[in-house]
Structures are given as C-alpha cells and as structure tokens.
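In: Okay, sequence plus prediction incoming.
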Amino acid sequence: MYAPYQGAVSSATIEFPMRVNNADYDRLDEEELQRRSAINTDISAATIEATLSYVQDHRDELVGDQIEIFRRGAAGEEQVVPPEEWVPGFGPEDVWTTDFPRAYVIPVGGEQRSATAAARLVDFLIANDVRVERAGRAFTVEGAEYPAGSYVVDMHQPKRGMANVLLEDGRDISDDIGAMYDISGWSHGLLWGADVEAVQEEVAVSAKPVTVASPTGSVEEAGDGGWELRLDGGAEVAALNDLLASGTDVAWNGRGGVIVPAEADAAGLADRYGVTFRAAESGDPADAVVSGTPTVAIAGAADEVFTLDEMGFDLRPVSTWVLNAGFDWSGVDVLYVSSGLVYADLDAHARADLDAFLAEGGVVARGVTGARFNEQAGLLDATRRSARSDANGVVRVNEGEGVLAGTGGHAFVYGPGWFTDLGDGVAVEQSYAQESPLVAGHWRSDQNGAGGQSDAAGQASVVSGVAGQGGRWCCSAPNRSSATTPRASSGRSPRPCTGARRPRSASGPAGWRAAGAPIGRTRSAPSRGRGSGVRSGPRG
C-alpha cells in the first residue's frame, strides 16, 4: 500500500486461488502440488505482463496523472472524486477521501513529550520525501504558542498524501464496511511517541527546510543525586541498557525513570542516543537498584525479538520445544511470552524448572498466548475477554500512574482483549478509554452483538502483580499491542517487570552470562548522528 500514497498509481492485491502451503503441503501429493503451483504461476505471470504492457502503452498518461496529483498537492486543492462507473464496478463504496489540515506542527522543548521520538519522526518523514521545515523563531497558531525550532509540515506540498497518512489520527470506519482484510488504522503521529498537532490555519513564520532532525542529546549539570533519565522511548531504554552493560548501577525512581550516578558517562550516552539527562537531587526517590543488562528469555514473534534486541536487551529464545529439550534458567531475569510457549505442553522436568524460575523471576506476557500461560501457570487472578480476531486499529487508553505512565495515551491493537474479574493484588496498569476507545481502524461486535468497543470501554488492557510464587508479573490483553513508546518498569514493587538483577553463579563474561547462545547482544548501538548537538551546562 506504499505506492498509492505517492500519488496517482493505485494498488491492488492479486489473490492466488490454489493453496500449496500449510497443511496442504503435507496432505497433497507432489503431482497435485505441481498442478496448483502451475496455475498460480500462470496467474502471476499474466498479472505482471499485463501491468508492464499497460505501463508501456500509457506511459505518457501515467506520468501526466502523477504530475497532476503533485500539482494539486502543492496548490492545496480539494481531492477530485472520479465519477461512478469510470471503470467497471466502481461505485460510492470505493470512494475514500480525507480532509487535509493546513499544516502539522511537531513542537520542541517543553511542549514536546519526547525529543528523541520527535527527531525520529522528522527523519522518517524526510526519508519518505515529505518536506519538513524548522521555525526560526517562536510563533502562535490557533491560539497555541510554539517555541523556535519547532518543525512545520506545510500540507501545500506535492506529497501531501504521504505526509497525511503518516501524521493524521485516522478515523473509525467500523460503520462503513463489514470487514477488513488486514490492518485498518495506523498513525505514526499518535503511536511513535512524539506530540504532533494538526492545524487548520497557515503557519505564518519564517522557516527553513531541513534534511535531518536537529540533535536532541543534552546533559544538565549533575545534581546532588546525579541525573535522572526518563524512559520516554526506545532510545532512552537503549541508553539505559548501554549504561548497565558498562557496569554502572542505577535506581528506579518510581515515576517512569532511573537515577543515574554523577560518575556515569552521561555526555557519551547523550551523544550516542540523543537522550536528555536532567539533574537529580539527593532527596529524589530511589527504589530498586538495577545492575547489569536484563537478560530476557523470549518466546515471541520476530518483530518483538528485533525491537528488544535493538534496545540492547540480552535475549535468549525459548519455546515449548526448547524448554522440553532442557533450558538453563540461571542468569535469566525476565520471561517474555507472546507466542510459541504453552505451559500445559511442558513435560514434568521442564515445568519444574520453569516453576523454580517463576518463584523469583519476572514475567511479561501478551495477548492470547500470554493470558493462557498466566491461567495455566496459576499466576495472576484475571480473566481475559476477547473481541473479534480481525478487529484492529489505534485505541485511546488511560495510562495510569504505574509502569506505563507517560506513554502518550494511545496504543495499537489487533484482536483486542481486556481483563475482568481481577483478584486481590492485581493492579491495572493501562485501560481502554471510558467512551469510544477506537480512534482509527475497524472494530465491530460479533454476530451475537458481543465483543464490541462498548464492552472493552473502561476495562483493563494491561495488568500486573506479584504472583503466589513471588515473581513480578505483567500481562497485556490485546493480541497485538504496542504502547506509544517502549517503557521499562517503574520499579514500584520490589521486583520490577524488567528485573532487578539477582545474584547468579553462571560463568561467562563478567561472571553473569549463562551457558547458551543468546540471539541478542549487549552492545553499544551505532551513533544516531546527533553527537555534535550534545549540550551540557547548568540546568534550566
């Protein structure tokens, strides 16, 4: 679906009619598989040949249409809706338009929740050929004041379609269509952790085009308690893991960040990751002490493994098969469960080893697989309820004051779920908005009228607690869920979900890495290109 956002070229999916994978691959004989594959190959070849032939015969028209789309964008003209039957079968149900704002503003300074997320978003826009400018002075638009250096995306530009699809909130299309093929709503503006404002007035300020976001790293003069590093995004979590890997201990402050000692290399980390170190006073709260990069045994999807690895966690892949084959739990702080691990399918030895870990270790679980693990392992007293499996989109959430505090109030869900019947000691870390939780996407009730948005409204989407075995446990109900930014535990309990490292006897580098072949790595991430902009000096 990338091509249509560039302009005049539409996009369509050609479905192959003959299945040759999954169970059919094992069930059918070779001759039948070859027959089916030949049909699919012929369809693919016909599609490619017809497309290339059309482009060759109509290349002047296609280029002209593309230029016209760019011209309309630069002029800020209204979208043009084709007449019905301009191609056979085209009707009102095929008309999907939007209202473009006059501009988007990505503020900086105190008006921006996450400077690193804002810089990442700006760089992403530029990489996709969206024109971004930076204001040379403070300005006011629609009654709101923005500081100098704020980014402006003027929507009178050729690729306004690309800019808008990345930044707009989107809308709820549940009443417009019966079912959706796949992801129905997404918003980088709401989900990437940066504050983004759509405005209907022209932004009247002197601004210059930018080719890369400005540096964001800064270091205030250390306070009596060292520095505070707020974990507002993936860059901050990566910086924290880098700090822990260097042998520096930190302490959770109970409000979404950590206290970093004054002898730490704050300037180097700010340069590498673009993060901000603020002064911490001696009276600032400090909770559980964390030392060493957390080691995570992960039963998760490839994208989850990639994300946690990018943030510098030490990862060890596990599954039902891996645990039954024998797994060394020594040195593991946290078990992450979202796919591939079924507690009931473990043999007696593997289950005993896992139960021994659960007596002390932390667990983070997500979706149907995580909720099933919770129930079968007898951890937290909570019941998961489910919506339709195809429901998905951007939802409003109440982030509370715990682990997910400050993450922006929005999340993406696919196959939404929620928790009810919470037992004693089970805390709600995040819940769906009380009214109309879906911002953008498709979420209908099932054929019996159950599982709709109204059923989920106000219900818990993420819960946590200390299980009977003693381990700290967090569970996310949506089958796919991402808070606005990755956030480590706030450390409100003696056992944060990310796992304060406990003593270990495993051998290896620094005496803590257990035997095995971790797929993650404890390493310094490459520079984000913001080194020249690190600032240090008096706070304020």
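Out: Done, it's in.
In: Going by C-alpha atoms from here, please, whenever you check contacts or count neighbours.
Out: Fine.
In: need the contact list for the nearest residue to Asn479 once chain neighbours are set aside.
Out: Closest residue to Asn479 apart from its sequence neighbours, by CA to CA, 6 or more residues apart in numbering: Gly367 at 3.7 Å. Applying CA atoms under 8 Å, 6 or more residues apart in numbering, one finds that Gly367 lies in contact with Ser338, Gly417, Cys475, Ser476, Ala477, Pro478, Asn479, Arg480, Ser481.
In: Can you pick out the most distant pair from the residues you listed?
Out: Pairwise distances among the contacts of Gly367 were taken by CA to CA; the largest, 13.6 Å, belongs to Ser338 and Gly417.
In: In this structure Ala457 contacts Leu438, no?
Out: No. Ala457 lies out of contact with Leu438 (CA atoms under 8 Å); the separation is 9.3 Å.
In: The two: which has the busier surroundings?
Out: More crowded of Ala457 and Leu438, by other CA atoms under 10 Å: Leu438, with 28 against 20.
In: Please report how far that one lies from Leu269.
Out: Spatial separation of Leu438 from Leu269 under the definition CA to CA, to the nearest Å is 38 Å.
In: Name the residues of stretch 387-406 that are buried.
Out: Taking 16 or more other CA atoms under 10 Å as the neighbour-count basis, stretch 387-406 is seen to contain the buried residues 387-388, 390-399, 402-406.
In: before we go on, here's another structure to hold up against the first:
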Amino acid sequence: MDYQQIEEKLKSLARQSPFLSLETIGKTASGLNLYCVGITKDANTYNLAFCQTQAQQMITNPEEFLQSEKKIPIMINASIHGSEISGTDAVLHLIERIAIKKDKDILRLLENIILICIICANPEGREQQTRYNGNGFDLNRDFITQSQKETKAVAQLIAKCNPLVFLDLHGYVNKDPKKIGLIEPCTPPHNPNYEYDLYEKWAFPMAQSIESYIVNRKDSFQSNRYKGMSGAYIPYRDSTKGWDDYGAYYAAMYAMLHGSIGVTIEAPTEGNDGLLWLYYVMLGACEFVQAQKSKLLQNIITFFNRGAKRRHPHQAAGFFPNAYILPVPRDDASPAYQVIDHLMKNGVKVEMAEKGFIYGKKVFLKGTFIIPMNQPKAVVANTFLWTGENLSKGSINITNLSSWSLPLLWGAECIPVKASLAVKTTPVSQLVKRYYVSGNGPFILKSRSVESISFIQKLLSQGISVKCTKSGEFIIEHTDKNWLRKQARGTGLTLSSASPARSSTLLRTKKVAIIRDDGLFHAQSHAGTKEALKEMGFQVKELHPRSLTDRAQLKDIDVLIYSGVKQLFYLPSKVSSRYHHAILKSEEQLAACKETITAFIERGGRFIGIGAGAAKSIKKPLGLTKVGIQTDESNNHAILNINYLQSPLTYGYSSGSIGFVYRPVWFTNTKGAEVVATYSKAPNSFISGYWPGYEKAQGQPVMTAEKDNRVILIGLEIGFRQHPSYLYSLLANAIYL
C-alpha cells in the first residue's frame, strides 16, 4: 500500500468511526502530510487539544490534575525507518479492528486511554523503501538536533502531549532463536540525566507484561517459528552486549526526557506474523497501562515534581546546577538564540535578566538568558545544555553517539550556576532576535557563525561587494544603512562602521558540488554536510560517483566536497550487491573518476575531504594525497579541544576551540602539506564521548592543506547529522579561500 492509499484509507476510516480523530501534525521534507490518529471513546472531545491541555495541567497543577477527569495518553510512533513497514501496517490493522469491526476487547481498553498514533513517521522512506527520509537523514538519530521537519513534528507532539507511554515501532531484530523480536529497556550505561529509577520501575514490568501477552497468543501465528517462541528479547534482562539508550537522539529516548516510559520495539520479521506481533505489542501495552494507570500517573507526576523541586537521583553529587547562564554577545547573538529557541520549543522555561549582574567575578548584561533548573522540564534542559561525560574508561557498552552538547557544538557560551543566583528575571514567552546596524558604510561583520555566513551569501547573491580581511572579518561595501537593516532583521548580527582594511580579499560566489551517497549501509553519509551547506546559503549540486566519469560535470564547479564513507569509490567486488546502485561499476569508471578529479584540481578547482571515510578514499583509491591516514574504531566519537593554527582556513577559531569527531582520523607523514589544526595535547582536552585510546591521537594533525590549498583534508566531522554548526565555518573558510 503506497502512502497516498494510506491517506485515503485514514480519511475514510475517520469519517466512519466515532472512535477516531485524524489530524495533520506537520510536513515531510518534500511536503507530504504527516498524520496523527487519536483513538478513544468520543474521539472528537478527547483529541490532541485535550491531550495538550491535560498535559499542561499535569505539569502546572498536578494535585488538581490527579483529582480531575483524565485519559491516559499512549503514543505510538510507526515506521520512522521507512523500510520497516510493519509498524505502519500494524497500526492500520489496529485502527481497522476498532473502526470497522468494533472489537469489544479493544474498545474496553479505550475507556481510560487515548492512543495517539503517528501512522507513518517517514512517508518518503516508506515510498522509497529506505531507512532515511527525503533529505537522506535517519530520523531516529535526529531528536536532539531536530533538524528535519518530520522530527520536529514528532518532538513537538511529545513535548506538548507528554504521553505516559511511548512505543516506537521498528523491525527487524532477532537476537535469540526462541526469544524473537525485541522490547526495551536497555543495557547500561544510561544517560545520567534520565530519572532512570522511575523509568526502570515500569519499563521492565511493562516489557514482561507485553511479552506474556504475545506468548499467550502464539498459537494465532502462522509460522512454526512464532508458534515456538518462548518470549521476546528484552536487552535489560537478556543482553550481555550493548543495546544502549544513552543518547536522547532516538525517538523513544527523547520521550524519556519528558517523563514517558519510552520503549523501542523491534518486530521479528516482515509479513503477517510480524504485523500481528506488533499488534499484540500495542494491545499488551494498553492492558498494562489500564491495570497500572493510577500508579503510572503518579510516576510521571513524581518526575515533574523532581524537576520543579530539584530532587533528582544524582542531585546529592550536584549533577543538576541551580541554573544556566547563556550570555547574548553583542557581535553575534545568533548561536545563543539558536539554543534558546530550541529549548523553548522543547518545553523548557527560559528567563531573561532585567538588569546587569555579576556572577563569578564576571559581568553579565541586561538581557542575558537564564535557564532555571527548578522546573518540570529540567531533564530536557540539562540533557541539551550539559557538556557531557567521558565514557572511554571501564567496561561499558556504547553502540552509538554519547556526546552532543548544544552550547559547545552550536557555538554558544553556557555557564552552569552551582550557587544561588540573585538576579531579577522576566519569563521569555516569545523569542525576539535583536540585531544592530550602526554607523555608515562600509560595514564590518566580525562573526563567522552560520547566520553570518548565510547573511554574506545572501549579499553576494544580490551583487553586493564583500571583502574578507587578513584577520577574517567581513567588510560589506554598501552604504545604504536602511537597506542593510532590512536584510539583517532577526539575525542576531551586529554591523558597524568599518575602518579601511589594509589587506583584504574580494569574495565571490562559488559553485559548489558534493559527491552523493545514494544509500550505502542504509544511510546517505553526505546528507548532513549537504544540509549544512544549504543552511549557510550555498547552492549545492549533488554528483553521484558515476557522474564523475564525465569531465563536463565539473566544468563550471569551483569546489568539490567529499563527505562520505570510503566505500563510495569501491568496486562491486568489495561491496554487498544491495548497495551496488550507490557505487562505481568497473575499474574503467574508477580510472575515469580519477582523471576527472585530477584534471579539476590541476585547473585550479578545490577538493575538500571531510571525515575518515573521505580521507581514506582520497588517499586510496583516488591517490590525491601523500599524507598518511590513521583511523580508530568506527564507533568512537568525542567533543574535544583542537589546536587551530593561524590560517585563513581556521578564521574564527583559536587554539583550544572545540572540535567533534566520529570515526576518528588523524594524519601522519605531512611533509609537503600545511598542517592547520591538530588534536590538543592538553591533559583535559577530551570533553565528552567515547574514544578509548584517544591519547595516541593527541598532538597529531587533524586538518591539512596541499597543492596550494587545492586539496584540503578536514578530519573533524563538521557536518555530522547537521548538528555541529559551530564547525560549519571551517567548511565556509575552505570554500571562500
């Protein structure tokens, strides 16, 4: 069934049944509607608006809430990985059982429950049978950044409705021949921001209850495999290896930040049995919630009370500060605004200082943002704002990302306040992004944030003359202050009169292309960098590796960027047949690619490689660098200090500024190359993440330039999942250079 047929069926069923309400909660990357179906008795009354009002009452007046009429919200998120279609099909089956067959056993569960069903969280992925969305993003890795429209829609629904239980339906996993499928909770370590004692108290019993519900009905399945099951695989109980919930970029783990019992569910297989297995998961969860509803309500009330009163499990060790201070720099407030806007959209209360104040011998101006940590959504705030922890030591199971600090990776200063803070504040109900244009032209822009690069790109596209000084500042040679003020409105930037620059370079628009990954290993590895370029205002042409066999493809291109896995330039004999569509077909095509790229560089084109995968392919098979490439384990990652050396490539960064790595790489044998950045040698340079053996990379080059800056290797993952925007300017520098 294609997505249009799903839409038509949903609309038809909603018209037929008093138990269904159909609402649009957002759009996909290409503009398709995202649908949410509310399922309960009297669905017109007990809809999403009711859920949001009830959630607000639960947070602001919990005692009154416990005495009032209530419906228990359970949210079901289906098929966020588009190729895992069973989730959507199972929810449709559930809806049909209610709307058409009026199943009495299900209707009995709806007396006190509202099912909030996101029918298909990734319509484009379903249509294309891919894990990722139309922009190439794995949406189940996007719930901290929320860079994609689909993720924003689901996150907003969670933040506003505060479901007691959140089920994220996936597939297809089998860890044990008899315990088929998978139901969380997970193995340690657990994110210390979670109120894990409250979660674990109910997540594990619920998993066992769902398991029993399925096993008690195993004779209704068709295959012997399902009929012979002894249970489901529950990592918390059954795993000795990692199945972690540390990162809140997963949908279910993001829901945990809001007090939900967030659970990822992995169906065993596709087909009718897999669909029926997920159907029983949903009914089993409803049975559990129905039986435990008063205790579950008290559990989430306890969660919010802990936030409001700062009574967290780790509070004795001072884990949660009293507040965070987020200054608003005069030159460029856009990174601070980005963080604050994100916090507010995720339900965090933000305040603003009414007067200047002093804290820790530092002066903060009127308008400084304060994030108090005595609030119900303190867990959300602290998860987003803390610097993270070093998980590299000891025996732990980390299977994905564990470092993501928004202030560090978005370029905003953020100061945790351990002591009391005596400053009068005003709640921020709506974010107003201030900007300043003063004096007479030409004007100077001192920032190199994403907002400033985007602003410069907009001016260049309109034919405005812009120069870059020797110290990296932008000089805008325009004299109409009123016109510039309109252009700068809402940016957070400051433009002021510029003194004549002794040495400067005239910027021009650059034609940029990026090498396209069409889906190696269920992902599009270039997607984050592509979107980062677009966010900065660059027009980007995507080129499949096979298209590079034609020299004409690079005829009008100034900069070619490779930000992908090393296998993009592998031959079919080295890659699984399922990925052959994404790579070259033959030795002849590889040779032609080498000739095209070599000729491009020789005529003055610039080739930028980002990350370990690109560096490896640029070394071999492309043979475009003599620098040695050293890499570590593919799952290692970190936020750390980088020693940025003085160079036009590092404008805006200094020794000790932040970097981010994923699948770490460093360079050796750099004779003949200019080293412009190295890993810091400082003892405390590792800030957060998981990288055992990081010491061997300390002091080693992580960014080099060769052939008169025509081949640039950047070992940092500057476009990773469209997240580390503080590092985007490294790419802009390399393009402008």
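Out: Perfect, I can see it now. Just so it is clear, the structure is predicted and the values come from calculations on it, not from any experiment.
In: Now the TM-score, please.
Out: Laid over one another, the chains give 0.76 as their TM-score (TM-score structural alignment, normalised by the length of structure 1), with 448 aligned residues with a CA RMSD of 2.8 Å.
In: what does stretch 333-348 of structure 2 contact?
Out: Looking at what lies outside stretch 333-348 of structure 2 - CA under 8 Å, 6+ apart - the contacts are 155-156, 159-160, 326-328, 349-350, 375, 377-378, 380-381, 384, 406-407, 410-413, 431, 433-434, 449, 451, 491-493.
In: Could you list which of these belong to strands?
Out: The members of these that map onto strands under DSSP state E are Leu326.
In: Can you say which of the contacts of stretch 333-348 of structure 2 are buried?
Out: Among these, those classed as buried by 16+ other CA under 10 Å are 155-156, 159-160, 326-328, 349-350, 375, 377-378, 380-381, 384, 406-407, 410-412, 433-434, 449, 451, 491-493.
In: packing partners for the longest helix belonging to structure 2?
Out: Secondary structure assigned by DSSP state H gives helix 271-309 as the longest helix of structure 2. In this structure, helix 271-309 of structure 2 packs against helix 48-60, helix 86-99, helix 104-109, helix 196-215, strand 261-267, helix 378-385, with contacts taken as 3 or more CA pairs under 8 Å, 6 or more residues apart in numbering; DSSP states H and E.
In: Throw those into a markdown table and include distance to Phe319 of structure 2, thanks.
Out: A markdown table is the format used below for these (distance: least, CA to CA, whole Å):
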| stretch | distance to Phe319 of structure 2 |
| --- | --- |
| helix 48-60 | 23 |
| helix 86-99 | 38 |
| helix 104-109 | 40 |
| helix 196-215 | 14 |
| strand 261-267 | 22 |
| helix 378-385 | 9 |
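In: Quick one: map His442 of structure 1 onto structure 2.
Out: Alignment note (TM-score structural alignment): His442 of structure 1 maps to Tyr690 of structure 2.
In: Which residue is the nearest non-sequential neighbour of that match?
Out: The shortest distance from Tyr690 of structure 2 to any residue other than its chain neighbours is 4.6 Å, reached at Ser392 (CA to CA, 6+ apart).
In: What is the equivalent residue in structure 1 for that neighbour?
Out: Structural alignment places Ser392 of structure 2 opposite Ser174 in structure 1 (criterion: TM-score structural alignment).
In: thought that match was touching Leu438?
Out: No. Contact status for Ser174 of structure 1 versus Leu438: not in contact, 9.5 Å apart, counting by CA under 8 Å.
In: And stretch 275-285 of structure 1, what's buried?
Out: By neighbour count, with 16+ other CA under 10 Å as the criterion, the buried positions of stretch 275-285 of structure 1 are Val275, Thr276, Phe277, Arg278, Ala279, Ala280.
In: Just to be sure, the third one is in a helix?
Out: Think Phe277 of structure 1. No. Going by DSSP: H, G, I helix; E, B strand; the rest coil, the assignment for Phe277 of structure 1 is strand, not a helix.
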